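Participant: I need the structure of the sequence given here:
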Amino acid sequence: MMLRALSADWLKIRGKGLWFLVFLGPLGIVAMQGLNFGLRFDYLTKEYSDDLWGGLLDNIANYVPVALYLGGTLLCSMIANVEHQTSAWKQLLALPVSRTAVFMAKLLLCLLLVAVSCLLLSAGSVILGLILGFKMDLIPWGDILRIGFMSYLATLPVLILQLWLSLSFRNQTLPVSIGLTLSMGSLFATFLTEFMPLTWPYLAWNAPNPIWFSGAGLLLGMLLIVPSAVHFARKDVA
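Facilitator: Modelled structure (predicted):
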């Protein structure tokens, strides 16, 4: 049932601008670092002369958490608005598909779109490095994949929370406001305790043991799925 609901949701997002947003985040980060390195090429290549690829990825990684939080918030809101704006909840939930399957399909759609965005970020990072003249045989493929996906796993609790809120409220002011606040707060992750989930996407790249924070995000995200799905299944939706 969930696959049927996912297939229907996949068709509904056509022409809704979600794919534009999926591409905008990673391309924006890569373009910003392209400008950064372009304007300060001599200084930055000297600064990171021991590891040019590592220096580039470190600069890109600084903006990944805020992009994930902000992009995830907007994607969740836009996915929920497909039903809210057309008042289609009653018709959707009258179909022979369980409410839990409907929720899980929308969650899976959101997670897939964010994963595509992370993959584009990794690809864009490689392309930018090659354009800057960095050696292809020195590409750190493990770090290239890690730059987006480790932080992505650490962001799962917030992504699930945002979808939960977006589906629960017809007016998207509250969910979007919370998402904007969290995305701005992630810029100050270095000043916050590591026990706050808000810091985990940053620490998933910068901490000595980043796997712990990606794992914590994955675990907490899985735990949040249960109450969010149960709440959606019991809530009256207009």
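
Participant: Please count neighbours and contacts with C-alpha atoms only from this point.
Facilitator: Noted.

Participant: and the residue nearest the centre of the chain, what element?
Facilitator: Geometric centre of the chain, nearest residue: Leu68, 3.5 Å, by CA atoms, centre = their mean. For Leu68, the host element (DSSP states H and E) is helix 64-84.

Participant: List the buried residues of that helix.
Facilitator: Along helix 64-84, these residues count as buried under the neighbour rule (16 or more other CA atoms under 10 Å): 64-84.

Participant: what's Ser117 in contact with, if anything?
Facilitator: 22-23, 25-26 (CA atoms under 8 Å, 6 or more residues apart in numbering).

Participant: Let's see this one next, to set against the first:
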Amino acid sequence: MLRVLTTDLMKIRRKLIWFLVFLGPFGVIALQAANFGIRYDYLTNLYADNLWEGLIHDVQSLAIPTLLLGLSIITSMLANIEHQTNAWKQLLALPITKRSVFISKLALAVFLLFLSSSLLGIGTILLGLALKFGTDIPFLYLLKMMYYPYLAVFPFIAFQIWIAISLKNQAIPLTVGIISTVLSMNSTQLNDWLPWKWPSLQNGWGDPIYSVIAGLLLGLVIFMMGLLDFVRKDVK
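Facilitator: Okay, the predicted model is just below:
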């Protein structure tokens, strides 16, 4: 398993994927920097009770659609490495299991998105310090903003890597990802049981942990379905 994962890391060493991992959080922070730069007086008055939480909330509102769109592109690019060179048969002819190949692709996507989420948190701290919000940073609230949506999107990570590997035409997985992103931007109008609402961490119980748990559980189910499908079918 470690050998397969190491090989996948080497394959993306000089790929555009790394640029996207950094571009997502950088873009979100840059937009919020412009937002606060243009409306500094208004926003600081609006969030006067807690400037840091106001900043974190605004960053999160942009981060969620960026995360969903980003995971769709990253999973598609990971699968397309083999699709472009018609290398699936050669890869699966090696003395490695199909299970290891699928898990490695998923694990790499999870790692890259974890890195991107972590960079977003670091960028948020730097932006708050640059805006002179002080050093009383609500780290627990910040950690929730960084990782709760990331955990809640696990069903989308598992599903996108499944269809990206299964389909040579990557326009389909990317279209699905764009639709998911659009739905997430209107998630307040959706039922609590629909996964597109979970990354927003809003639910009828008033506790974001329920959205996280739901995301992890459904993500595990979709992962198992995708793994079984990949192991059983012939990949061309």
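
Participant: Roughly how far does Tyr19 of structure 2 sit from Leu201 of structure 2?
Facilitator: Not quite, residue 19 of structure 2 is Phe, not Tyr. Plainly put, Phe19 of structure 2 is 28 Å away from Leu201 of structure 2 if you go by CA to CA, to the nearest Å.

Participant: Neighbour count: the two, which is higher?
Facilitator: Leu201 (20 against 10; other CA atoms under 10 Å).

Participant: Tell me which residue of structure 1 lines up with that one.
Facilitator: Alignment note (TM-score structural alignment): Leu201 of structure 2 maps to Leu203 of structure 1.

Participant: wait, its match sits on Pro210?
Facilitator: Yes: Leu203 of structure 1 lies in contact with Pro210 (CA atoms under 8 Å); the separation is 6.0 Å.

Participant: Any idea how many residues pack against Gly206 of structure 2?
Facilitator: 10.

Participant: what does Pro96 of structure 1 give?
Facilitator: 8.

Participant: Report the mean deviation for stretch 99-114 of structure 1 after fitting onto structure 2.
Facilitator: Stretch 99-114 of structure 1 differs from its equivalent in structure 2 by a mean of 0.3 Å after superposition (mean CA distance after the TM-score superposition for structure 1).

Participant: List the contacts of that stretch.
Facilitator: 1-3, 5-6, 9-10, 19, 22, 68, 71-72, 75-76, 79, 93, 152, 159-160, 163, 229-230, 232-233.

Participant: got it, and stretch 152-159 of structure 1?
Facilitator: 65, 68-69, 72-73, 76, 111, 114-115, 118, 197-198, 200-201, 204, 213-218, 220-222, 224.

Participant: Where helices are concerned, which of those residues count?
Facilitator: 65, 68-69, 72-73, 76, 111, 114-115, 118, 200-201, 204, 213-218, 220-222, 224 (DSSP state H).

Participant: Of the residues you listed, which count as buried by neighbour count?
Facilitator: Buried among those by 16+ other CA under 10 Å: 65, 68-69, 72-73, 76, 111, 114-115, 118, 200-201, 204, 213-218, 220-221, 224.

Participant: returning to that earlier point: among the contacts of stretch 99-114 of structure 1, name the buried ones.
Facilitator: For the contacts of stretch 99-114 of structure 1, buried by 16+ other CA under 10 Å: 2, 5-6, 9, 22, 68, 71-72, 75-76, 79, 152, 159-160, 163, 229, 232-233.
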